[in-house]
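**Q** no sequence for this one, just the structure:
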């Protein structure tokens, strides 16, 4: 099942995508009384509403063509986005040649989040080294702490695509990740969330990033140094994960900084990130 948030007449509206059509939660309420009207609440109550939605016949509901939609981020995170650094050995090698022994974790501020086809600001006033990072992102579905690797799957609601846009010069200048990772609008997410049952084996998905049609990144999630169950178990050891939390799982080799000379983003560049079983996230850089 695909769930999205779109902008209709200036208002963000959640709904379901089925057969190339988007059905708002408001229209679904005609058949299902009380269904939440935003995806944050829906995910929090997903154990109640997902089975109902899965059985719903939408043939008589009024849908809107997906091609005509203006997308927002599927959800608005209530706290920072969790990110895993250097989770592909080849990406670690293109930086300093040393894959990490332990998981690298950093975060991006909620104000970074934008949706599919929304513009990425070049932020030329603060950076000359804006870079892309295509990633698979996990969406947590229920509250948990000290989650075992064996239980991790039970806490996943679904998956989406995320671009961990990074100002490399800020990252180097401040000797940490947060400022370079948290420029406004530097975290495109979407176009939608796909529930885990429809994604299948998220531990072996193809991921590809193109810039202006040129393939820059190409890998499979089977190459993760730290797989999804270990990521969830590690993050939750002493910290509570909550419904709607977003975890970016790391980017493959081929980022702009890894080229010689580096190939950073510039005004007008179009980034397309495709993840198997999920879709394609597209954003354009604007000054």
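**A** Right, received. Where do you want to start? Remember, predicted model here, so these are calculated numbers, not experimental data. Residues are numbered from 1 along each chain as shown.

**Q** Could you use CA atoms for every contact and neighbour count after this?
**A** OK.

**Q** quick one: the helices in the stretch 151-287 of the chain?
**A** When assigned using DSSP state H, counting those that start in this stretch, the helices of the stretch 151-287 of the chain occupy the ranges 168-174, 178-181, 196-199, 228-235.

**Q** Count the neighbours of residue 30 for me.
**A** 11 (other Cα atoms under 10 Å).

**Q** sec struct for it, please.
**A** coil (DSSP: H, G, I helix; E, B strand; the rest coil).

**Q** returning to that earlier point: now the helices of the stretch 151-287 of the chain in TSV, please, with extra columns for distance to residue 98 and mean neighbour count.
**A** Shown next, in TSV, are the helices of the stretch 151-287 of the chain (distance: least, Cα to Cα, whole Å; neighbours: other Cα atoms under 10 Å):
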stretch	distance to residue 98	mean neighbour count
helix 168-174	17	15
helix 178-181	21	21
helix 196-199	31	15
helix 228-235	19	20
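
**Q** Can I get the ones you listed in CSV including distance to residue 40?
**A** CSV is the format used below for these (distance: least, Cα to Cα, whole Å):
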stretch, distance to residue 40
helix 168-174, 31
helix 178-181, 23
helix 196-199, 16
helix 228-235, 20
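
**Q** can you tell which of those is closest to residue 38?
**A** Checking these against residue 38 by Cα to Cα gives helix 196-199 as the closest, at 19.0 Å.

**Q** A further structure is provided below for comparison with the first:
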């Protein structure tokens, strides 16, 4: 199941993406499916079955839209938490000159950083070294506290794509990463959340980033240092993860700061982040 948050004119919907169309659950049954994916996640055991039943019984023209006709929104408008894992591919550690970590390196982004598919990424006025990072992200499906690695998959709702935009000059000026990682629009993600049953093994997915038509990053999630279950278990020992929390798993090699000469994002650039079985997240850059 590929679920998306979208708008048509002034009306907001949640819907299921099938090929080049999206079927609005909100249009079919607004009393059961308000336009909020987070609420869908919180009741996913009940609502997933209900969504399948409704689509089989009641699909009609007023609930079917072409993807080209709608505005795809960030799947979750305001997650309780946006947690990111740094230095989680060996080759990325090498290109940044850092040793592979012994445990996950954790930092956070805030809701102001959220952007959606086809949204603009804004270069802050106080940065000249803004970078890109293709990442597999996952969404927590139910409250998780003190979870073992063996049980961790039970707490995943699904997977999506994030581009962990980073102002490297601010990141390294400060000695910690918050300011450089969470400027406005620095957490574009989407365009859909794909339920875990449809993704299968999250540790065997092709992942790439294309900048202005040129491949910058090209890897596979099999190269992750810390797996999704390890990350969930590690985090849940000290914090309670909640439905709708968004967790990004780190970026493979090929980022702008690791190149010679370095490549920084500039006005007019366009990025496409693609992950196998999920899709492509596209964004353009404005100064």
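**A** On my side now, so go ahead. Predicted model, so just to flag it, every value in this text is computed and none were measured.

**Q** Kindly provide the TM-score of these chains.
**A** TM-score of the superposed chains, computed with TM-score structural alignment, normalised by the length of structure 1, equals 0.95; 284 aligned residues with a Cα RMSD of 1.4 Å.

**Q** re earlier: looking at the helices of the stretch 151-287 of structure 1, spot the one closest to residue 28 of structure 1.
**A** Across these, closest to residue 28 of structure 1 is helix 196-199 (Cα to Cα), at 20.7 Å.

**Q** corresponding residues in structure 2 for the closest one?
**A** On the basis of TM-score structural alignment, helix 196-199 of structure 1 is assigned to residues 196-199 in structure 2.

**Q** before we move on, what about stretch 37-50 of structure 1?
**A** Residue span in structure 2 matched to stretch 37-50 of structure 1, by TM-score structural alignment: 35-48.

**Q** any idea how far the matching stretch is from the chain center?
**A** Relative to the centre of its chain, stretch 35-48 of structure 2 is centred 18 Å away, using Cα atoms, centre = their mean, to the nearest Å.

**Q** What is the end-to-end distance of it?
**A** 15 Å (Cα to Cα, to the nearest Å).

**Q** How about stretch 199-214 of structure 1?
**A** End-to-end distance for stretch 199-214 of structure 1: 26 Å, by Cα to Cα.

**Q** what's stretch 274-284 of structure 1 in contact with?
**A** For stretch 274-284 of structure 1, contacts defined as Cα atoms under 8 Å, 6 or more residues apart in numbering pick out 116-120, 136, 159-162, 188-191, 193-194, 198-200, 205-209, 268-273.

**Q** Please pull up the helix or strand immediately following whichever helix in structure 2 runs longest.
**A** Ranked by residue count under DSSP state H, the longest helix found in structure 2 is helix 44-58. As assigned by DSSP states H and E, the chain's next helix or strand after helix 44-58 of structure 2 is strand 64-66.

**Q** which outside residues touch the following helix or strand past that following strand?
**A** Once strand 64-66 of structure 2 ends, the next helix or strand along the chain (criterion: DSSP H and E) is strand 71-73. Applying Cα under 8 Å, 6+ apart, the contact partners of strand 71-73 of structure 2 are 4-8, 116-118, 191.

**Q** Same check on stretch 4-22 of structure 2?
**A** 1-3, 23-27, 33-37, 64-67, 69-76, 191-193.

**Q** Go ahead and build a ChimeraX selection from the buried members of those.
**A** Here is the ChimeraX command that selects only those of the contacts of stretch 4-22 of structure 2 that count as buried (16 or more other Cα atoms under 10 Å):
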select :1,2,3,23,24,25,26,27,33,34,35,36,37,64,65,67,71,72,73,74,75,76,191,192,193
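
**Q** quick one on the thing from earlier: who's in contact with the longest helix of structure 2?
**A** 25, 28-29, 40, 141.

**Q** now swap in stretch 108-121 of structure 1 and tell me
**A** With Cα under 8 Å, 6+ apart, stretch 108-121 of structure 1 has contacts from 70-74, 76-83, 178, 181-191, 281-287.

**Q** again, only this time at 7 Å
**A** 71-73, 77, 79-82, 178, 181-191, 281-287 (Cα atoms under 7 Å, 6 or more residues apart in numbering).

**Q** how big is the offset of the match of helix 196-199 of structure 1 relative to structure 1?
**A** Here the mean offset of stretch 196-199 of structure 2 against structure 1 after fitting is 0.8 Å, by mean Cα distance after the TM-score superposition for structure 1.

**Q** got the contact list for the closest residue to residue 4 of structure 2 other than its chain neighbours?
**A** Spatial nearest neighbour of residue 4 of structure 2, excluding adjacent residues (Cα to Cα, 6 or more residues apart in numbering): residue 192 at 4.8 Å. By Cα under 7 Å, 6+ apart, residue 192 of structure 2 lies in contact with 2-4, 75, 160.

**Q** Next, format the residues you listed as a markdown table and append secondary structure and distance to residue 220 of structure 2.
**A** Formatted as a markdown table, the contacts of residue 192 of structure 2 follow (DSSP: H, G, I helix; E, B strand; the rest coil; distance: Cα to Cα, whole Å):
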| residue | secondary structure | distance to residue 220 of structure 2 |
| --- | --- | --- |
| 2 | strand | 21 |
| 3 | strand | 24 |
| 4 | strand | 24 |
| 75 | coil | 24 |
| 160 | strand | 15 |
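
**Q** All set now, cheers.
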